[in-house]
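*Asks:* Please find the sequence and the predicted model below.
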Amino acid sequence: MNTRVVHVIDDDDAVRDSLAFLLGTAGFEVKTYESGQGFLDLREEALEGCVVTDVRMPGLSGFELAVRLRARGSRLPLIVITGEADMPLAIEAMKAGAVDFLEKPFDDGRMIRAIENAISADGEPSGEEGPFDIVARRLAMLSEHERRVLDDLIDGVAGSAAAAEPGAGAQAVQADRDSLVTKMQAGTTADLVRLALVTRRSRKSLR
């Protein structure tokens, strides 16, 4: 089985071409699709490797694609690409079965590492985020309040609370997020959420 096949799904021609070139030079066999439905229609011929898809597309979104693949019993790892405004949708995609997400504009090296992680046997986070056990230890060191803030962020509660409570409330939420980003050495809020979700999934797989 050729696990180094990457199926790139994006309605933007430039994005597809750019990813195809990047991944091709990294030694992957790349197949591109203009839509999630187009990929699903050919799914019987596309059982190997990894899927990289934009999360927001006309027709079938990356989230809906994750749901349908999971319903079909597919074990293909799926990575979603998201803009800042689409992060809640990316989180839902991970809850539906996606293994990772990267926020635009993403670093080329990070994309390659994400794919390598997705197709690896253990599926644990690696690269600049550090080994799985290091990330897990960082999570374990969070206070009860910090864990609640992180859970709320993943569930979308914190954002709603900040919107409903302007001024000091919003500032407090942002301060909590910034503190978590620093403690987890995540870089950005999106990286923080991604690390937490990927680590939780890896931890569950070890049980």
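*Replies:* On my side now, so go ahead.
*Asks:* Only C-alpha atoms from now on, for both contacts and neighbour counts.
*Replies:* Noted.
*Asks:* where do the strands sit along the protein?
*Replies:* 5-9, 29-33, 50-54, 78-82, 100-103 (DSSP state E).
*Asks:* Comparison target below:
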Amino acid sequence: MSQVRPVIHIVDDDASFRTAVGRLVEASGFRVALYESGDKILAVLPNFEPGCILLDLQLPGLSGLELQQHLVEKAPLLPIIYLTGQGDIKASVMAMKAGAEDFLEKPVVGKTLLAAIERALCQYEKRHVEQDRIHSLQVRVGSLTPREAQVFDLIVRGKLNKQIAYVLGTSERTVKAHRHCVMEKLGVRSLAEAVLIAEKMGRLDPASNPSPYE
């Protein structure tokens, strides 16, 4: 877990509940940010510090589910825990399908809430690591020259060097040189690793394998 103390964002229009939960969370070693509505939290996010969001389902203005849609776009790393006294099965299913980490009903036991927060923070860490990994892959793929990118797109589709040479109108020897550069710049040793990068970057549809240059 990051050395920076996580921020627990509490969005609830009940001032007394908001304050009580804030004190509990703060006493457990976390930083706290309190908001009375969805507009308030949207005004300050995105937040690039580790943390999670405790979100009420029924809010003035944007509902919890509506706010969740904005939060997924503006602060995708921050897991959402619903904390509501007006929950129902339909709402909880919708929330979880939309990516909520947990759905707890008020009143909630302190230990239960803190355990949910810990799980959410672990999820934040996983998302953060994955984001860094994606950024690293984007940098590597972005370092390819236009011709190397063409060779990359073709080799991950299983094309042989002679096939790539024919498609690109060049020699097999030149393709081999480009292929070596591609593997070196991507930091991979096998075609399988290159394919995984292509899939991760959305350059390769696993379901269909057409060449973009044929």
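*Replies:* Nice, I can see it. This structure is a prediction, so every number in the text was calculated from the model and none was measured.
*Asks:* Superposed, how do the two chains score by TM?
*Replies:* Superposed pair, TM-score by TM-score structural alignment, normalised by the length of structure 1: 0.54. Supporting alignment: 124 aligned residues with a C-alpha RMSD of 2.3 Å.
*Asks:* returning to that earlier point: could you dump the strands of structure 1 into TSV with distance to residue 22 of structure 1 added?
*Replies:* Below are these laid out as TSV (distance: least, C-alpha to C-alpha, whole Å):
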stretch	distance to residue 22 of structure 1
strand 5-9	11
strand 29-33	10
strand 50-54	13
strand 78-82	15
strand 100-103	15
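*Asks:* Show me the one of those that comes nearest residue 155 of structure 1.
*Replies:* strand 100-103 (15.7 Å; C-alpha to C-alpha).
*Asks:* about what we covered before: turn the strands of structure 1 into a markdown table, including mean neighbour count.
*Replies:* Below are these laid out as a markdown table (neighbours: other C-alpha atoms under 10 Å):
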| stretch | mean neighbour count |
| --- | --- |
| strand 5-9 | 25 |
| strand 29-33 | 18 |
| strand 50-54 | 26 |
| strand 78-82 | 25 |
| strand 100-103 | 24 |
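*Asks:* Of all those strands, which one comes closest to residue 121 of structure 1?
*Replies:* For residue 121 of structure 1, the closest of those is strand 50-54, at 12.7 Å, according to C-alpha to C-alpha.
*Asks:* can you tell me which residues contact the closest residue to residue 58 of structure 2 other than its chain neighbours?
*Replies:* If the residues on either side of it in the chain are set aside, residue 58 of structure 2 comes closest to residue 64, at 5.9 Å by C-alpha to C-alpha, 6 or more residues apart in numbering. The contact partners of residue 64 of structure 2, by C-alpha atoms under 8 Å, 6 or more residues apart in numbering, come to 38, 55, 56, 57, 58.
*Asks:* Can you tell me which residue sits nearest the middle of structure 1?
*Replies:* residue 101 (1.6 Å; C-alpha atoms, centre = their mean).
*Asks:* Grab the nearest non-local neighbour of residue 128 of structure 2.
*Replies:* residue 77 (6.6 Å).
*Asks:* What residue in structure 1 is paired with the one you found?
*Replies:* Alignment note (TM-score structural alignment): residue 77 of structure 2 maps to residue 75 of structure 1.
*Asks:* Over to residue 106 of structure 2?
*Replies:* Using TM-score structural alignment as the criterion, residue 106 of structure 2 maps onto residue 104 of structure 1.
*Asks:* Look at the nearest residue to its match once chain neighbours are set aside and say how many residues are nearby.
*Replies:* Once flanking residues are discounted, residue 104 of structure 1 sits nearest to residue 83: 5.2 Å by C-alpha to C-alpha, 6+ apart. Number of residues near residue 83 of structure 1 (other C-alpha atoms under 10 Å) recorded here: 18.
*Asks:* Tell me who's in contact with the closest residue to residue 173 of structure 1 other than its chain neighbours.
*Replies:* Spatially, and ignoring its direct neighbours in sequence, residue 173 of structure 1 is nearest to residue 162 (6.4 Å; C-alpha to C-alpha, 6+ apart). Residue 162 of structure 1 is in contact with 169, 170, 171, 173, counting by C-alpha under 8 Å, 6+ apart.
*Asks:* Show the contacting residues for the residue nearest to the centre of structure 1.
*Replies:* 79, 80, 81, 82, 90, 94, 194.
*Asks:* ok, the fifth one - contacts?
*Replies:* Contacts here follow C-alpha under 8 Å, 6+ apart; on that basis residue 90 of structure 1 touches 55, 62, 63, 80, 81, 82, 101.
*Asks:* any idea what residue 59 of structure 1 aligns with in structure 2?
*Replies:* Under the alignment by TM-score structural alignment, residue 59 of structure 1 pairs with residue 61 in structure 2.
*Asks:* Could you point out the helix or strand that follows the longest helix that structure 2 contains?
*Replies:* When structure 2 is parsed with DSSP state H, its longest helix is helix 110-142. Scanning forward in sequence from helix 110-142 of structure 2 by DSSP states H and E, the next helix or strand is helix 146-155.
*Asks:* can you give me the angle that following helix makes with helix 110-142?
*Replies:* Interaxial angle, helix 146-155 of structure 2 versus helix 110-142 (axes from the mean of the first three to the mean of the last three C-alpha atoms, to 10 degrees): 120 degrees.
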